[in-house]
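Chemist: next input, structure requested:
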Amino acid sequence: MVTMTKKTSPPPITARHVIRSSWKLLIVFSVLLCVLALYRFQSQQPDLYSPSSSSLSRARSRIARHSVSFAGPAKIAFLFLARRDVPLDFLWESFFENAGGALNFSIYIHSAPGFVFDESTTRSRFFHGRQLPNSIQVGWGESSMIEAERLLFATALEDPANQRFVLLSDSCVPLYNFSFIYNYLMTSRRSIVDSFLDVKEGRYNPKMSPVIPKAKWRKGSQWIALIRRHAEVLVDDEVILPVFKKFCRRRPPVDIRKGKLNLKLQKQHNCIPDEHYVQTLLAMSELDGELERRTLTYTLWSNSPNKTESKGWHPMTFNHANAAPQKIREIKGINHVYYETEFRTEWCRINSTVVPCFLFARKFSKGAAMRLLSEGVVGHFDTAALLKPSP
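Modeler: Predicted coordinates:
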């Protein structure tokens, strides 16, 4: 026997069902919006797990803070930012040889990842093993440059004896002997940082606001000398660097192979991070008043074309011919710098005493460095030894 069942019709849709369904859709939509917002927030944050960030975090955890009492000879930390080796190592060998022992200085080198300073790669025993094991690949005009600087400062801060920190390029030379430079830096109670208002080049990106207001935007040489407390400010920063990484980037050079694409690329905002970061960070930290607002490193600039750009200011290289004693005396005789954007003359002083502006100079070729040595600028040295083949 076949049993017949009565087909039931669906219940009528009531206003309550409509409201309940609408609420469910609204909740789902809200959850999706929250997930999307969280994703966008995370994507805008610095990569906390990148090699440079994790290395910096480990170094930061080992820093002896300035509040910790320190007793003993204070050191200058010489921080070399190198492409690979240090070509002028033979000059620095003589410089550190005349330092009277290693109790008053330390050396740190950020080089290409994996590069090791030993008997086969450097003529100076002072550089042996001084490379950072956590170095990163660096590109000029990129944020990686300031990340490398921060790694140098963070590593040097691990030694509480380091009380002054000097950032140098691999083409820098000292203009005085160690004793003069040591006394000059240790006598100063201020950091020496080239810092001035940037009102002409338009490198400030309005998108940096409100984190970085335009009034705090600064420019200057990346070759700085910091006291310990300011070095800590530099490595502790977690606010300004992410903004720089996102909005301060170098405009790519013109490449004829890209054709019309160049027009689009040249409309990008142009910013060179290493010429603005430290200066802006210290201004944001209300530390302008604790600085000698100048650089210790002399650079001879030329407004001429280079290989990648049509025209602009570029550092000139000193060779054997133009590194004559008279030129070196002229550099050492400079005692003030004029900043036209601020109509300011910065007289070079240490604790109100007028001093030479520059302790170092760049960019020097090997021939120019040999001339400095032969004329006894940094100490006595037999330049004939440089003609001997490396072991």
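
Chemist: okay, CA-based contacts and neighbour counts for the rest of this
Modeler: OK.

Chemist: what is the subsequent helix or strand relative to the longest helix seen in the chain?
Modeler: Using DSSP state H to define each element, the chain has its longest helix at helix 15-44. Heading C-terminal from helix 15-44, the first helix or strand you meet, by DSSP states H and E, is helix 51-61.

Chemist: where exactly do the helices run in the stretch 101-250 of the chain?
Modeler: 144-157, 178-187, 228-236, 240-247 (DSSP state H, counting those that start in this stretch).

Chemist: to compare with the earlier structure, here is another sequence to fold:
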Amino acid sequence: MKRRSSFQNRSHCQHKWKRRVLMVVLLGICVGSIFLIESSTYPNSMNLFMPLSNPFAQKPKIAFLFIARNRLPLDFVWDAFFQADKDKKFSVYVHSRPGFLFHKATTKSLFFLNRQVNNSVQVDWGEASMIQAERILLENALTDPANERFVFLSDSCIPLYNFSYTYDYIMSTSTSFVDSFADTKEGRYNPKMDPVIPVNNWRKGSQWVVLNRNHAEVVVKDETVFPVFQQHCKRKSLPEFWRDQPFSGDNSKEHNCIPDEHYVQTLLAQEGFKGEITRRSLTHTAWDIPSSIEHDRRGWHPVTYKFSDATSELLRSIKEIDNIYFETENRREWCSSKGKPSPCFLFARKFTRPAAIRLLNLSLLGT
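Modeler: As a prediction, the model looks like this:
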């Protein structure tokens, strides 16, 4: 039997390779012809040759943005919450004091390891540094193109529902959830803000907002409203801050402006996005002391729930809230999701660590 020479073998392989390439080219021409005929004949029909969606493409994510003093005392609650998501449809960012690191000694949750932002600032309550921290969190979260919603949370917040319900609720609308109403009370708006911020754009609400990506980018890119807040929006000196700064004898002429209660609301109104927000926060905060709870409250801080307060009745009462009353507008708005009536709140604050431990042990969270 004669064997082919190496040259003949190479020629044979090259000939087979050329035939295969020609067949692929001809097949592509045929498919392209069918595509053109189908698209011209049936322009509104579904094309069978359209590429299928990539099943491995990153799903839209929610960025959870935590503002903390140091460590997160309720990280164990959020650890249980995040564990329920198997598709990694979330990301975590934490703003803590400069230099604080989330490692194995400061958090037991894998979801918070090394999730601190590295350009944090020292935050003081009632100062513009709070909204500076919010802008820093958004700036870091926007680097991930999969993040489409941005949720601000305090270190005392708990989730009221499981991850799946929370995700579907937040992603069900393209609007942002921003508690916002015209602030007509004298003393908060500083006339020195005019004309950069006219009084008709002055808004008030909760800092615990949920933003879509477009609005988050507006906050980060803002170079006009934020500097005015830094200069002219300052809290009034109160006796409870004596340790922080001297209390002046006459503070009647001071403007009592709490920056984080006004900034996002005013900025979005200023930029013409009033029609693109749902005017409520998704985080419940109790400013009225329930008759069954005795708290030592000072100043303007909301109710803090302790161990004895953490009951099924408390959570049920929060979950059953289905409407918001806008006192300044004498208007009541019923909460909805996907066009159907729904609870108003997904999160709640302020809970101490013992209170959260009790709720978790009673299996009252994440249901």
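
Chemist: rebuild the helices of the stretch 101-250 of structure 1 as CSV, extending it with distance to residue 138 of structure 1.
Modeler: Output for the helices of the stretch 101-250 of structure 1, formatted as CSV (distance: least, Cα to Cα, whole Å):
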stretch, distance to residue 138 of structure 1
helix 144-157, 5
helix 178-187, 29
helix 228-236, 18
helix 240-247, 14
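
Chemist: out of those helices, the one nearest residue 215 of structure 1 is which?
Modeler: helix 240-247 (14.6 Å; Cα to Cα).

Chemist: how close does whichever helix or strand comes after the closest one sit to structure 2?
Modeler: Next helix or strand after helix 240-247 of structure 1 toward the C-terminus (DSSP H and E): helix 261-265. Superposed on structure 2, helix 261-265 of structure 1 shows a mean distance of 3.8 Å to its aligned residues (mean Cα distance after the TM-score superposition for structure 1).

Chemist: give the aligned range of the longest helix of structure 1 in structure 2.
Modeler: Using TM-score structural alignment, helix 15-44 of structure 1 lines up with nothing in structure 2.

Chemist: and that helix, how far out from the chain middle?
Modeler: In terms of Cα atoms, centre = their mean, to the nearest Å, the centre of helix 15-44 of structure 1 is found 43 Å from the chain centre.

Chemist: stretch 223-230 of structure 2 now?
Modeler: The answer for stretch 223-230 of structure 2 is 22 Å, by Cα atoms, centre = their mean.

Chemist: please apply the same query to stretch 146-159 of structure 1.
Modeler: With Cα atoms, centre = their mean, you get 10 Å for stretch 146-159 of structure 1.

Chemist: swap in stretch 115-127 of structure 2?
Modeler: Between the centre of stretch 115-127 of structure 2 and the centre of its host chain there is 17 Å, according to Cα atoms, centre = their mean.

Chemist: what's it in contact with?
Modeler: With contact meaning Cα atoms under 8 Å, 6 or more residues apart in numbering, stretch 115-127 of structure 2 is reached by 92-102, 129-130, 132-133, 136-137, 140, 234-235, 257-260.

Chemist: can you name the residues that contact the most centrally placed residue in structure 2?
Modeler: For structure 2, residue 151 is the residue whose C-alpha lies nearest the centre (Cα atoms, centre = their mean; 1.5 Å). Shown in contact with residue 151 of structure 2 (Cα under 8 Å, 6+ apart): 62, 63, 64, 65, 208, 209, 210, 211.

Chemist: just name the closest of the residues you listed to residue 217 of structure 2, please.
Modeler: residue 211 (9.5 Å).

Chemist: burial check on the equivalent of residue 270 of structure 2 over in structure 1, number of neighbours?
Modeler: When structure 1 is aligned by TM-score structural alignment, residue 270 of structure 2 is paired with residue 284. If you count neighbours by other Cα atoms under 10 Å, residue 284 of structure 1 ends up with 18.

Chemist: now residue 44 of structure 1
Modeler: By other Cα under 10 Å, the residues close to residue 44 of structure 1 number 12.

Chemist: residue 103 of structure 2 -> structure 1?
Modeler: Under the alignment (TM-score structural alignment), residue 103 of structure 2 maps onto residue 118 of structure 1.

Chemist: count of neighbours near its match?
Modeler: 16.

Chemist: how far away is it from residue 82 of structure 1?
Modeler: Separation of residue 118 of structure 1 from residue 82 of structure 1 (Cα to Cα, to the nearest Å): 15 Å.

Chemist: same check, this time on residue 304 of structure 1
Modeler: 25 Å.

Chemist: more neighbours, the two?
Modeler: Just comparing residue 304 of structure 1 and residue 82: by other Cα under 10 Å the higher neighbour count belongs to residue 82, 18 against 12.

Chemist: contacts only, for that one.
Modeler: Per Cα under 8 Å, 6+ apart, neighbours of residue 82 of structure 1: 109, 110, 111, 112, 169, 170.

Chemist: between which two of the residues you listed is the distance greatest?
Modeler: 112 and 169 (13.6 Å).

Chemist: now for residue 161 of structure 2: what does it line up with in structure 1?
Modeler: Counting by TM-score structural alignment, the partner of residue 161 of structure 2 is residue 176.

Chemist: do the same with residue 71 of structure 2
Modeler: So, by TM-score structural alignment, residue 71 of structure 2 is matched to residue 85.

Chemist: so that match is in which element?
Modeler: Per DSSP H and E, there is no helix or strand for residue 85 of structure 1.

Chemist: that one: neighbour count?
Modeler: So residue 85 of structure 1, with other Cα under 10 Å, has 20 neighbours.

Chemist: and the gap between it and residue 110 of structure 1?
Modeler: Taking Cα to Cα as the measure, residue 85 of structure 1 falls 10 Å from residue 110 of structure 1.

Chemist: what does residue 18 of structure 1 give?
Modeler: Distance from residue 18 of structure 1 to residue 110 of structure 1, by Cα to Cα: 66 Å.

Chemist: more neighbours: these two, which one.
Modeler: Comparing residue 18 of structure 1 with residue 110 by neighbour count (other Cα under 10 Å), the higher total belongs to residue 110, at 28 against 10.
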